[in-house]
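Engineer: I would like to see how this sequence folds:
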Amino acid sequence: MKKSTFLVFIIVYLFFSISGFLFPFDSDWYRTLAKPDWTPDGSVIGIIWAILFGFIALSTAIVYQERGFGRHNSEYMSLLGINYILNQVFSYLQFNLHALFATFMDALFITITTLLLIFLAGRQNRFAGWLLLPYFLWTAFATYLSWLFYSLN
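Structural biologist: The predicted model follows:
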């Protein structure tokens, strides 16, 4: 593995993780929400995201190693950028604005862009695509959960 590939992994991981620092989990507000009984605990959600950010970063590093981030890979990079922004906005909408419907819509767009990323990454490296499958499954679950939070509150 090239140093630059490892650097891509670190940068992507840190960028995706930054929302946890910019928009911290509002546990007091979160506790007041009506939630399904099977809703994962906030600490479990944090651990899952930490693992998923590793998968996203590894997938992106593999894509970079395969083809770089030049013009020929602009479709993947653009979609990853959109997905990243949506991911960051989710935490802001939920924990700063407490905007549950907007959070649901954002989660839906994250899920859609993640599915598209699976196909774009998979075209370059099958393993890179598969690495994003847990991210897609989690965001689909988070979308459903966000809808329930909105509906119940």
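
Engineer: CA only for contacts and neighbour counts going forward, please
Structural biologist: Will do.

Engineer: Next, count neighbours for residue 96.
Structural biologist: Taking other Cα atoms under 10 Å as the criterion, the count of residues near residue 96 is 15.

Engineer: any idea how far it is from residue 78?
Structural biologist: Separation of residue 96 from residue 78 (Cα to Cα, to the nearest Å): 26 Å.

Engineer: now swap in residue 88 and tell me
Structural biologist: 15 Å.

Engineer: Tell me which of the two has more neighbours.
Structural biologist: Ranked by neighbour count (other Cα under 10 Å), residue 88 and residue 78 place residue 88 first, with 20 against 11.

Engineer: wait, what's in contact with the nearest residue to the more buried one once chain neighbours are set aside?
Structural biologist: Leaving aside its chain neighbours, residue 88 sits nearest to residue 19 (5.4 Å; criterion: Cα to Cα, 6 or more residues apart in numbering). Shown in contact with residue 19 (Cα atoms under 8 Å, 6 or more residues apart in numbering): 88, 91, 92.

Engineer: Just the closest of the residues you listed to residue 119, please.
Structural biologist: The closest of the contacts of residue 19 to residue 119 turns out to be residue 88 (Cα to Cα; 22.1 Å).

Engineer: Could you also give me the structure for this second sequence? I'd like to compare it with the first:
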Amino acid sequence: MRQLGSLVMIVIIVFGIGFVASLFKPDAWFEFLEKPSWSLEQQWMAPLWSINFALISISSWLVWTRRGVSRESVTAWWLLGIQLGLVVAWSFVLYSEKSLGLAVLCALGLGLAVLMNVVYFEKNSRAAAGLLLPYLLWTGYIGVFSVSLYWLNR
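Structural biologist: A predicted model of the protein is given here:
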């Protein structure tokens, strides 16, 4: 029962921060930007982020249940916090601040943070690391998309 409670707590935290990121939405400015031909329609963003947030939650929970409150789990939480902070920052600087350059930096930082998380989680749980691989691919897409937006609209 205690493990279920920790999973629920992690899901609430991860999706709560995802909700904060979702408060920054594209407006008319974003709609008029030149986008790469391969960019996803906006309607796909929420479902894809939600899938990734679910994978992040389960992955983090696997490490948490394996390590409990320890130095390793605190490091895992810091890495998770950095990732989620960069998700919010990316949405904020892209959609609210309309800064394509800062969005690129946030996206690249996010990709690096996720990669660090995969490497760290693999030391604790292969399954946890594996669950982050789709998220790593997603952040790769976000990074290339951000660079493309910057390049096409500079």
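
Engineer: picking up where we left off before, same check for the contacts of residue 19 of structure 1, but in structure 2.
Structural biologist: Checking these against structure 2 (both residues aligned by TM-score structural alignment, their matches' Cα atoms under 8 Å), the contacts still present are residue 88.

Engineer: So what's the residue count around residue 123 of structure 2?
Structural biologist: Residue 123 of structure 2: 12 neighbours (other Cα under 10 Å).

Engineer: What distance do you get for it to residue 151 of structure 2?
Structural biologist: Where residue 151 of structure 2 is concerned, residue 123 of structure 2 sits at a distance of 37 Å (Cα to Cα).

Engineer: Quick check: closest non-adjacent residue to residue 65 of structure 1.
Structural biologist: residue 5 (6.0 Å).

Engineer: can I assume the one you found is in contact with residue 61?
Structural biologist: Yes: with contact defined as Cα atoms under 8 Å, residue 5 of structure 1 counts as touching residue 61 (5.4 Å).

Engineer: Comparing those two, which residue is more hemmed in?
Structural biologist: A direct count of neighbours by other Cα under 10 Å for residue 5 of structure 1 and residue 61 places residue 61 higher, at 23 against 19.

Engineer: can you pull the contacts of that one?
Structural biologist: The contact partners of residue 61 of structure 1, taken as Cα under 8 Å, 6+ apart, are 5, 6, 8, 9.

Engineer: Excluding chain neighbours, give the residue nearest to the most centrally placed residue in structure 1 in space.
Structural biologist: In structure 1, the centroid-proximal residue (Cα atoms, centre = their mean) is residue 87; its distance is 5.0 Å. Nearest in space to residue 87 of structure 1, with sequence neighbours left out and distances taken as Cα to Cα, 6+ apart, is residue 110 at 6.5 Å.

Engineer: How much space separates that neighbour from residue 50 of structure 1?
Structural biologist: 17 Å.

Engineer: Counting neighbours, go ahead and name the busier of those two.
Structural biologist: Higher neighbour count among residue 110 of structure 1 and residue 50: residue 110, with 25 against 14, using other Cα under 10 Å.

Engineer: The lengthiest helix in structure 2 vs structure 1, average offset?
Structural biologist: Ranked by residue count and defined by DSSP state H, the top helix of structure 2 is helix 126-152. For helix 126-152 of structure 2, the mean deviation from structure 1 after alignment is 0.6 Å (mean Cα distance after the TM-score superposition for structure 1).

Engineer: which residues in structure 1 does that helix match up with?
Structural biologist: Aligned by TM-score structural alignment, helix 126-152 of structure 2 falls on residues 126-152 of structure 1.

Engineer: now that stretch: how far from the chain's centre is it?
Structural biologist: Averaging C-alpha positions (Cα atoms, centre = their mean, to the nearest Å) puts stretch 126-152 of structure 1 8 Å from its chain's average.

Engineer: Please apply the same query to stretch 103-111 of structure 2.
Structural biologist: That offset, for stretch 103-111 of structure 2, works out to 10 Å (Cα atoms, centre = their mean).

Engineer: same deal with stretch 3-23 of structure 1?
Structural biologist: 12 Å.

Engineer: now stretch 104-114 of structure 2
Structural biologist: That offset, for stretch 104-114 of structure 2, works out to 9 Å (Cα atoms, centre = their mean).
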